[in-house]
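Trainee: quick one, fold the following:
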Amino acid sequence: MKNILIPTDFSKNSKNSIRYALDLFQVTPCHFFLLYVNVEGSNFTEKPAYEFGTNILVELEPKAINQKLNDLEKFITSISSKKEHHHFTTIREQGYFLSSIRKHIQEKEIDLIIMGTQGASELKEFFTGTRSGDVITKVECDTLVVPKKAKFQGFKQVILPVDFEMAYDDATLNKIANYITSDKAHINLLYVTKSPIPLLEEIEVLQKHLAQRLSEKLMNTVSFHRVVSRKVEDGVHSFAEGLNANFIIMISKDYNLFQKLFLDTTVEEVSFDTSIPLLSLQG
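Mentor: Model prediction:
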């Protein structure tokens, strides 16, 4: 059974990430942990809510949050079709956001975190891109970022940006294979470069080798593409739009793809700007 952690702020976008998760894993046995963390979300540094005395979050917490959690359970029941292989646990706690995430990853052996982007709760702006970016870059767990209004309609065109300075081991490729279960999906290996000069022979060898290894792991068509762009996020976005892609997979090991090749770019920029669900895998 897959253990999935879904932080929630009860916003529409947060609920959409739950809906996306249920559709994505509709035939997979899962235990979904829905986590609400009562924190002050407007500051750049994390502070536990109880430091703010009569802060509105604290005043509304006991009764209002319980009601919101009950409403969330009803919402899940209404869209889950009561699948016997789906189990749900709601968690409410007060404290640090990332600390809570890390704690539950360890305690509940979480396989995947699913988060929405650009959400805002009725109590306080909380579930922002910064939060999902923090989880991607500061928490060691695979993370799926679901943009606002994204709907799961199966995978047809999947983009995998590649960094040939990073080794892709079998464990990482097996992770990709576990998510891409439909043989109808086309896997597009995307190499973004700043210069249009011909690729080095060793790079061409590496891309052919990676495509071959992926083809052995997946029953999918795999192709290699090169895009010239000053910034990797611009290259990914333009390619994704032209392809009408509906899923992006990124390997976040050491963040090599962004920090080594494109110094001024981070995985956060891509996750915040894209309108396509993005899966960040720990390599």
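
Trainee: going forward, measure contacts between C-alpha atoms and count neighbours the same way
Mentor: Fine.

Trainee: which residues are contacting the top helix by length along the chain?
Mentor: Of all segments of type helix in the chain, defined using DSSP state H, the longest is helix 201-217. With contact meaning Cα atoms under 8 Å, 6 or more residues apart in numbering, helix 201-217 is reached by F164, Y168, L173, N174, A177, L189, T221, V222, S223, F224.

Trainee: report the contact partners of the closest residue to the fifth one other than its chain neighbours.
Mentor: Think A177. Distances taken as Cα to Cα, 6 or more residues apart in numbering place L218 nearest to A177, at 5.8 Å, with adjacent residues excluded. Contacts for L218 were tallied using Cα under 8 Å, 6+ apart; they are A177, I180, D183.

Trainee: hmm, back to that, just the buried members of the contacts of helix 201-217?
Mentor: Buried members of those, scored by 16 or more other Cα atoms under 10 Å, are F164, Y168, L173, A177, L189, V222, S223, F224.

Trainee: ok, those vs F32, which is closest?
Mentor: Of all the buried ones among the contacts of helix 201-217, A177 has the smallest distance to F32: 21.3 Å, by Cα to Cα.

Trainee: surely the closest one is in a strand?
Mentor: No - A177: not assigned to a strand; according to DSSP: H, G, I helix; E, B strand; the rest coil it is helix.

Trainee: and it, how far is that from R213?
Mentor: Distance from A177 to R213, counting by Cα to Cα, to the nearest Å: 11 Å.

Trainee: for the stretch 51-200 of the chain, which segments count as helices?
Mentor: 56-60, 66-80, 97-107, 129-138, 170-179 (DSSP state H, counting those that start in this stretch).

Trainee: return the most buried member of the ones you listed.
Mentor: Mean neighbour count, computed with mean count of other Cα atoms under 10 Å, is highest for helix 129-138 among the helices of the stretch 51-200 of the chain, reaching a mean of 20.

Trainee: which neighbouring elements make contact with that helix?
Mentor: Using 3 or more Cα pairs under 8 Å, 6 or more residues apart in numbering; DSSP states H and E as the contact test, the elements touching helix 129-138 are strand 143-146, helix 267-273.

Trainee: let's see this one next to it:
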Amino acid sequence: MKKILVTTDFSNNSKAGIRFAIQLASQSACELIFYHVDDRSDFEVWTESTYNQPESFRNAGQQKKLREFVSAIYEQEERPQEHVDWIIDNKPLADDAIVHYAKKIEADCICMSTRGGGTIDKFLGTNASALIATSNIPLLIIPHAYRSKPMETLLYASDFENLEVELKAIEKFTNQLHIPIQVFHYDYNLEDESVKKRLDEMALKNQRHGITFHFKKFHAELSLLSHLQKDIHNSRPSIIAMFTKQDRNWFEQLFLSSKTAELGFDTKTPLLVFKK
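Mentor: A predicted model of the protein is given here:
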């Protein structure tokens, strides 16, 4: 992991993603590219002069704003600004622009903040929700309530469908941070000896230093989130890693049962989301 694209819209909520990226860079040798999409939507009154304002002139002002916004967070975190860059992009659709630019610079990851609690759209925000469904680049989704602290463990919620490949992808992230991986798998048929034997064999095949496996009974009346919340509370991971099928409906159904759809997903733990 050498380069991370860190997005911001200058909102207070977006500061969480910047704080996380700064912490991440302090534990690994990665470059941070701070990125803002200027879609001109912030003009309260559109006039001919504002619309025709030279792009280079406007970008210079926006870049100065970006530097000042991020620099203030560096000062709060008492961290030096090392290996950073500042980019203003002029595109009408932020989510498309983010993915396009991340591919252009060959970013290893896109880091962005959530909006807050509530329904899945309110929690993730429009851009994060769209990126989960479209981005081939791993996403770091940072809850707006996140506060900086050293990263110590990663919880990987796995369906065991492609365990070996997925673990290798996660290890590219954890190896630079020198943090262990806790693999959690939830299964309806855990009492079945043949199922338990298969899971144990897969765990043994992928067992190595820094990786531990935890098999739990999945109860059909509860969402995956309900199961995860208990284990998140007990193990207190620094990051939760998941692989999605890049279907927004799948992501919503995975986390939210129909009975809890309006309660939403609210956690202080960052999510690392990979394409499945």
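
Trainee: please state their TM-score.
Mentor: Superposed pair, TM-score by TM-score structural alignment, normalised by the length of structure 2: 0.74. Supporting alignment: 256 aligned residues with a Cα RMSD of 3.8 Å.

Trainee: quick check: A16 of structure 2 touching S113?
Mentor: Yes - contact criterion Cα atoms under 8 Å: A16 of structure 2 and S113 qualify, at 5.9 Å.

Trainee: and of the contacts of helix 201-217 of structure 1, the nearest to L263 of structure 1?
Mentor: So of the contacts of helix 201-217 of structure 1, ranked by how close each gets to L263 of structure 1 (Cα to Cα), first place is F164, at 15.7 Å.

Trainee: list the contacts for that closest one?
Mentor: Here F164 of structure 1 is in contact with I203, L206, Q207 (Cα under 8 Å, 6+ apart).

Trainee: now swap in D89 of structure 2 and tell me
Mentor: Applying Cα under 8 Å, 6+ apart, the residues near D89 of structure 2 are Y35, H36, V37, D38, A97.

Trainee: again, 6 Å this time
Mentor: D89 of structure 2 makes contact with V37, D38, according to Cα atoms under 6 Å, 6 or more residues apart in numbering.

Trainee: from R40 of structure 2, how far out is it?
Mentor: Distance, D89 of structure 2 to R40 of structure 2, by Cα to Cα: 11 Å.

Trainee: what's the answer for S135 of structure 2, then?
Mentor: S135 of structure 2 is 24 Å from R40 of structure 2, by Cα to Cα.

Trainee: which of the two has more neighbours?
Mentor: The neighbour count for S135 of structure 2 versus R40, taken as other Cα atoms under 10 Å, is higher for S135 (22 against 14).

Trainee: contacts only, for the residue nearest in space to the middle of structure 1.
Mentor: Residue closest to the average C-alpha location in structure 1 (Cα atoms, centre = their mean): L144, at 1.8 Å. Contacts for L144 of structure 1 (Cα under 6 Å, 6+ apart) come out as I114, L278, L279.

Trainee: out of those residues, which are inside strands?
Mentor: I114, L278, L279 (DSSP state E).

Trainee: what sits closest to the residue nearest to the centre of structure 1 if chain neighbours are left out?
Mentor: L279 (4.3 Å).

Trainee: again, but for A240 of structure 1
Mentor: I159 (7.4 Å).

Trainee: E82 of structure 2 versus the residue in structure 2 that that neighbour lines up against, what's the distance?
Mentor: Matched by TM-score structural alignment, I159 of structure 1 corresponds to L155 in structure 2. As judged by Cα to Cα, L155 of structure 2 and E82 of structure 2 stand 29 Å apart.

Trainee: neighbour count winner among these two?
Mentor: L155 (24 against 13).

Trainee: surely the more buried one touches F184?
Mentor: No - applying Cα atoms under 6 Å as the test, L155 of structure 2 and F184 come out as separate, 7.1 Å apart.

Trainee: coming back round to it: show me whatever sits in contact with both of A16 and S113 of structure 2.
Mentor: H144.

Trainee: still on that earlier bit, among the buried ones among the contacts of helix 201-217 of structure 1, which one sits closest to I249 of structure 1?
Mentor: L189 (9.9 Å).

Trainee: what's the spacing between whatever residue of structure 2 lines up with that closest one and T153 of structure 2?
Mentor: Aligned by TM-score structural alignment, L189 of structure 1 pairs with F184 of structure 2. Computed as Cα to Cα, the F184 of structure 2 to T153 of structure 2 distance reads 13 Å.

Trainee: L139 of structure 2 now?
Mentor: Relative to T153 of structure 2, and taking Cα to Cα, L139 of structure 2 is found at 18 Å.

Trainee: circling back: who wins for neighbours among the contacts of F164 of structure 1?
Mentor: Result: Q207 is most packed of the contacts of F164 of structure 1 (other Cα under 10 Å), 20 neighbours.

Trainee: what do we get in structure 2 for that residue?
Mentor: Here Q207 of structure 1 is matched to L199 in structure 2, going by TM-score structural alignment.

Trainee: can you tell me what sits against stretch 218-225 of structure 2?
Mentor: Y186, D187, Y188, F255, L256, S257.

Trainee: again, only this time at 8 Å
Mentor: So stretch 218-225 of structure 2 is contacted by Y186, D187, Y188, N189, H227, L254, F255, L256, S257, F265 (Cα under 8 Å, 6+ apart).

Trainee: against which helices or strands is the one helix or strand V6 of structure 2 maps to packed?
Mentor: Using DSSP states H and E, V6 of structure 2 maps to strand 3-7. Judged by 3+ Cα pairs under 8 Å, 6+ apart, strand 3-7 of structure 2 is in contact with helix 15-27, strand 31-37, strand 109-113.
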